[in-house]
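K.L.:
the sequence and its predicted three-dimensional model are supplied below.
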Amino acid sequence: MSVDGEAVRLRGEADEPGWEVDPDDEWGVAVIATVGRQLKLRREAAGMRAAEFGVAVGYGEDLVYKVEGGKRIPRQEYLDKADEVLGAGGLIAATWEDVKKVRYPKRLRELAKLEAQAVEMGVYESHSLNGLLQTPEHARALFTARQPPYTPEEVERLVVARVARQSIFDRSPAPALSFVQEEAALRRPIGGTMVWRQQLERLLDVGRLHNVTIQVMPLHCEAHPGLDGRIEVLKFVDGMAVGRSDGAFNGRPTSDPKDLRILELRYSTIRAQALSPRDSLVFIEQLLGET
């Protein structure tokens, strides 16, 4: 791709919805305002005008002002390019660690709290097992495989946090929980044979709970509405609901009734195409027998 083509691509992405700062997220507003202020101070110290800087990083002047004014969440490539252009030695690029947390609204950062309050939850997973279904050993193997690698201490903290979310299965009254998992995810022996066997046994134990259904989407199903990625819908006792999908609304959580109807339609269609809960448990038992 040419330099001009790359600049057009970046400017186009910057105009996409889903990168606005949530005004109700005080911490998020503070983070983006601080990053924007640092960018502006460094740009001015370098003697660059906003238009000149925009050309250098491949974004429009208007977007530069929005980012510096704390009105727009910068993409990672924006921060990386700004770091390079301004010679910040990695200090600007490093702000992505905080910015990426603001990329999603406050509600997503409080996913565990939402799960703990939900009376109904429906989840479709395409590439991996849902975190609520993972054994500690399975989760540890996944976190250990990440690149760049986590430290051993970080891995353990992440495992503890993931397992803590599974207290949802012990709640009373019990929420109605529905999971649809792709067959391919069940066949990948994450962590080796013994860890894989323990994971399959865990799925059987959870799938037999009176308030939980686990369904398998077989590989022979050629196409279905979940091929774009994960779908999740949570419902609460007060009638409120929140949903998100990798393939809709820029991956951001939504409470809009129209958006939720779309997600619920997709999820219900996926469930109809998957194996029944009973047949799914039989399938998992067969997989276990093959190990």
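P.N.:
Nice, thanks for sending it over. Residues are numbered from 1 along each chain as shown.
K.L.:
going forward, measure contacts between C-alpha atoms and count neighbours the same way
P.N.:
Noted.
K.L.:
against which helices or strands is the host helix or strand of residue 137 packed?
P.N.:
Per DSSP states H and E: residue 137 is located in helix 136-145. Contact partners of helix 136-145 among helices and strands, from 3 or more C-alpha pairs under 8 Å, 6 or more residues apart in numbering; DSSP states H and E: helix 152-165, helix 193-207.
K.L.:
I'd like the next helix or strand past the last one.
P.N.:
This means helix 193-207. Counting by DSSP H and E, the next helix or strand C-terminal to helix 193-207 is strand 212-217.
K.L.:
ok, back up a step: and the helix holding residue 137, how far out from the chain middle?
P.N.:
Computed by C-alpha atoms, centre = their mean, to the nearest Å, the separation of helix 136-145 from the middle of its chain amounts to 17 Å.
K.L.:
now do it and helix 152-165, the angle between them.
P.N.:
Angle between the axes of helix 136-145 and helix 152-165 is 140 degrees (criterion: axes from the mean of the first three to the mean of the last three C-alpha atoms, to 10 degrees).
K.L.:
the structure to be compared is supplied as follows:
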Amino acid sequence: MTAHGGESETGVLRCFGQQLRLLRTSRGLTRAELGAQLGYGEDMIASVELGRRIPRPEFIERADAVLGADGLLAVMKDEVARARYPAFFRDAAKLETEAVELHVYANHAVPGLLQAEEYARAVFEARRPLLDETVISERVAARLARQKVFDRKPLPTISFVIEESVLRRPIGGWGVWRGQLEQICLRGRSRNVEIQIMPTEVSEHAALAGPFTLIETVKGQRIAYVEVQKESRLLHERSSVREHEEQYGILRAQALTPRESLQLVEKLLGER
């Protein structure tokens, strides 16, 4: 996966690549020989060593074992994985993995945590300026990897309020749209997940300023994340976070209940 981002991302990838190269040469292996042992081509090894590609976690674990690195490579796995995300989202992605509670309001597209693979790909393919295929594959893989949070132990509490208009927009075509609504139904039946739909016909709306996410960490920190047009902010100040918490609470009261929301999604599926 090709790296696209800032100096922090580039530095991590270069550092990992240098460590890989030093370990490989100290074992007397060529790039082709190491690639053969790892199940990758010589070009892949070269790209990772030069910091041009983001290795997957399984690549790092396998390389650590084959080269007898005793954890020297594996310890960098989380930092390397963060390089898969756009720079503006990287800090929020880290907090997301540590959250005991996540509450998401979405009004543009289905939230990334709920996106099916085909829908996520369609979202990235629709971006302008166009993203190249390598970047799209990278971003899709990263988005799907985030969804591991649903099954983390102990189970985090996760909720969503999604605009009805989002569900009616067939991003990627009707086939992709059906698969996405089915994914929402599946997630909505999980014990630790509640999904609510905000009907378009509602005349009062507490969050017209845009989407946001509320995060509570295992240490009890409460944080609000806001993002628009590749610009993002993590809000830590209590007054700012409380404002978004108040908005979210009212949104949940204004939206359909979780049961009614799933019934609406099922109704939409039945119309196509």
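P.N.:
Received the coordinates, thanks. All figures in this text were calculated on a predicted structure; none of them were measured in a lab.
K.L.:
just the TM-score for the two chains, thanks.
P.N.:
The TM-score (TM-score structural alignment, normalised by the length of the second structure) is 0.66; 189 aligned residues with a C-alpha RMSD of 2.1 Å.
K.L.:
from residue 30 of the first structure, how far out is residue 150 of the first structure?
P.N.:
Using C-alpha to C-alpha, to the nearest Å, we find residue 150 of the first structure at a distance of 27 Å from residue 30 of the first structure.
K.L.:
ugh, typo on my part, it should be residue 131 of the first structure
P.N.:
Using C-alpha to C-alpha, residue 131 of the first structure is found at 30 Å from residue 30 of the first structure.
K.L.:
and what of residue 99 of the first structure?
P.N.:
10 Å.
K.L.:
what residues in the second structure pair up with the helix holding residue 137 of the first structure?
P.N.:
Aligned by TM-score structural alignment, helix 136-145 of the first structure falls on residues 117-126 of the second structure.
K.L.:
out of everything not next to it in sequence, what's closest to the aligned residue in the second structure for residue 127 of the first structure?
P.N.:
Aligned counterpart of residue 127 of the first structure in the second structure: residue 108 (TM-score structural alignment). By the measure of C-alpha to C-alpha, 6 or more residues apart in numbering, the closest residue to residue 108 of the second structure outside its immediate chain neighbours is residue 166, 6.1 Å from it.
K.L.:
isn't there a helix covering residue 219 of the second structure?
P.N.:
No - secondary structure of residue 219 of the second structure (DSSP: H, G, I helix; E, B strand; the rest coil): coil, not part of a helix.
K.L.:
for it, give its distance to residue 59 of the second structure.
P.N.:
Using C-alpha to C-alpha, residue 219 of the second structure is found at 32 Å from residue 59 of the second structure.
K.L.:
quick one: which of these two has more around it?
P.N.:
Set residue 219 of the second structure next to residue 59 and count neighbours by other C-alpha atoms under 10 Å: residue 59 wins out with 15 against 9.
K.L.:
and that one, what does it touch?
P.N.:
Contacts for residue 59 of the second structure (C-alpha atoms under 8 Å, 6 or more residues apart in numbering) come out as residue 38.
K.L.:
quick check: which element contains it?
P.N.:
Assigned by DSSP H and E, residue 59 of the second structure falls within helix 57-66.
K.L.:
all helices for the stretch 1-150 of the second structure, in order.
P.N.:
Assigned by DSSP state H, counting those that start in this stretch, the stretch 1-150 of the second structure shows helices spanning 7-26, 31-38, 42-49, 57-66, 77-82, 90-98, 117-125, 133-146.
K.L.:
list the helices and strands the last one packs on?
P.N.:
Of the remaining helices and strands, those touching helix 133-146 of the second structure by 3+ C-alpha pairs under 8 Å, 6+ apart are helix 117-125.
K.L.:
what's next to the helix it packs on, contact-wise?
P.N.:
Outside helix 117-125 of the second structure, the residues that touch it by C-alpha under 8 Å, 6+ apart are 112, 131, 136-137, 139-140, 143-144, 171-172, 176-177, 179-180.
K.L.:
with the first structure superposed, average distance for it?
P.N.:
Once the two are superposed, helix 117-125 of the second structure sits an average of 0.5 Å from its aligned residues in the first structure (mean C-alpha distance after the TM-score superposition for the first structure).
K.L.:
can you find the partner of residue 177 of the first structure in the second structure?
P.N.:
Residue 177 of the first structure maps onto residue 158 in the second structure, by TM-score structural alignment.
K.L.:
shouldn't residue 225 of the second structure be in contact with residue 231?
P.N.:
No - checked against C-alpha atoms under 8 Å, the pair residue 225 of the second structure and residue 231 is beyond contact range at 10.8 Å.
K.L.:
these two - which one has more neighbours?
P.N.:
Using other C-alpha under 10 Å as the criterion, residue 225 of the second structure and residue 231 rank with residue 225 on top: 20 against 10.
K.L.:
wait, what's in contact with the counterpart of the more buried one in the first structure?
P.N.:
Aligned by TM-score structural alignment, residue 225 of the second structure pairs with residue 244 of the first structure. Residues near residue 244 of the first structure by C-alpha under 8 Å, 6+ apart: 231-233, 251-254, 263.
K.L.:
close enough to count as contact, the match of residue 127 of the first structure and residue 167?
P.N.:
No - contact criterion C-alpha under 8 Å: residue 108 of the second structure and residue 167 do not qualify, at 9.7 Å.
K.L.:
which one's more surrounded, the two?
P.N.:
Applying other C-alpha under 10 Å to residue 108 of the second structure and residue 167 shows that residue 167 carries more neighbours, namely 22 against 14.
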